[in-house]
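Novice: Here is a sequence with its predicted model. Questions after.
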Amino acid sequence: MMNTSESIANADAWVTGENSANTDDFSDRDYAQTYMLARLDRFTFVFPSSIIADITIFSQSQVLTVPFYHPACLGAIHYDGKIVALVSLRQVFGIPMTGIARSSLTVVRLSSAAGDLADLGLVVDAVLGSRSLSQLPSNLFAPNQAIKSSEGDLDMRLFRPEILDEQLWQPQRWIKAKSN
């Protein structure tokens, strides 16, 4: 079983781009890392702050829809001189929209530290604030780990880029044509 330092180093390896196999080099900078928490239905996603460029609220009317893409691709917006693709984490996890349609979207835009996901906008229900590493459960950083929150029935999960399917970025019309 991995110790806490190994688990945290493994979870943060993709952020730093380093091979985390050697945990002897685990430094104090890892303990200084802050994390942003975002709510998505009954889940709380924990994002390393180093991969977040910004958090913005956009009007639904600003979104340009993109046809033929996966339903999780809500569209794109022009922001800060760039085109930002918007992905609904609700759609990625198959969580239905409840209540009335929203007129605004809370978007967590990923930074260049997120690698291939840089400038991607992830649509969440709400931003809950930030926490230091010491304020988070240590077993949150174990592979495929979900933690039941002490504040009710919320599940806490570490955001991992592999949750986003590579097919998400392929126009669905082209995928169907290739498979015939």
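Specialist: Thanks, I have it.
Novice: Only C-alpha atoms from now on, for both contacts and neighbour counts.
Specialist: Fine.
Novice: What residues of the longest helix anywhere in the chain count as buried?
Specialist: As assigned by DSSP state H, the longest helix anywhere in the chain is helix 4-16. By neighbour count on 16 or more other C-alpha atoms under 10 Å, the buried set for helix 4-16 is 5-12, 14-15.
Novice: ok, and here's another one to check against it:
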Amino acid sequence: MVAVKELLEQHLCVRVREGKVFFWFDNWTGYGPLTCSTPPQFDILLNQAWRGNSWDVDLIHASCLSFNLGWLSDKSLNLSYEKDIFSWILLPLLKFKVRHATSISWLQSDLIHCLHQIQQPKIHHVVNWNKPPKGFYKLNTDGACKSSSGRGLIREHQGNVHSAFSSWYSVNGTSLKAEAFALL
């Protein structure tokens, strides 16, 4: 589980909009989380650390005494009311080197392979239940082959439930067979 957490921290990046991300633990710089060698006393949100047009140096320093505040002097933010966007990056920008370009060349063939397998989205059909004509009843049933049970409702022409049932039966097979047994 720790390995998965580390992988996420290395490859999950935030495009800052409203700044409701963690200053120390989220990757909002593109270089990885800002956790210091000494863990912070408490975490703060990015929009708490950025005050309009400058960094709240006192708040940042209070949360982690060992952090090099000079690094932030050339960083600025344009906060908005839009939601922050989390995205997956292949390599942390800080660790990118020319030799990594050759090590990620295998991704190109995998990506092309994946692009050929893109499927059209399935079309979902909305199913409506219609009331039976006046003077008639309608039987609605459902059967499940895994639990070997069936249930159903009998409704009258206004849609009100006239009666309901549930039964267990010993069926081994398909869901179609279970549906058929539910009718019995």
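Specialist: Cool, got the structure. None of the values given here were measured: they were computed from a predicted structure.
Novice: TM-score for these two?
Specialist: Scored against TM-score structural alignment, normalised by the length of the first structure, the superposed chains reach a TM-score of 0.18; 64 aligned residues with a C-alpha RMSD of 6.1 Å.
Novice: May I see the buried residues of helix 4-16 of the first structure organised as a markdown table, with distance to Arg90 of the first structure added?
Specialist: As requested, the buried residues of helix 4-16 of the first structure are exported to a markdown table (distance: C-alpha to C-alpha, whole Å):
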| residue | distance to Arg90 of the first structure |
| --- | --- |
| Ser5 | 31 |
| Glu6 | 30 |
| Ser7 | 27 |
| Ile8 | 26 |
| Ala9 | 28 |
| Asn10 | 26 |
| Ala11 | 23 |
| Asp12 | 24 |
| Trp14 | 23 |
| Val15 | 23 |
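Novice: helix or strand for Leu8 of the second structure, which one?
Specialist: For Leu8 of the second structure, the element it lies in under DSSP states H and E is helix 2-11.
Novice: repeat for Thr102 of the second structure
Specialist: helix 98-103.
Novice: which other helices and strands contact that helix?
Specialist: Taking 3 or more C-alpha pairs under 8 Å, 6 or more residues apart in numbering; DSSP states H and E as contact, there are no helices or strands that helix 98-103 of the second structure lies on.
Novice: right, and the helix or strand after that helix?
Specialist: As assigned by DSSP H and E, the chain's next helix or strand after helix 98-103 of the second structure is helix 105-116.
Novice: so after that following helix, what's the next helix or strand?
Specialist: Next along from helix 105-116 of the second structure, by DSSP H and E: strand 138-144.
Novice: buried ones in that following strand?
Specialist: Buried residues in strand 138-144 of the second structure, defined by neighbour count with 16+ other C-alpha under 10 Å: 138, 141-144.
Novice: what's the distance between the residue lying closest to Leu110 of the first structure once chain neighbours are set aside and Ala177 of the first structure?
Specialist: Closest residue in space to Leu110 of the first structure, ignoring its immediate chain neighbours: Ile52 at 4.5 Å, by C-alpha to C-alpha, 6 or more residues apart in numbering. For Ile52 of the first structure, the distance to Ala177 of the first structure (C-alpha to C-alpha, to the nearest Å) stands at 36 Å.
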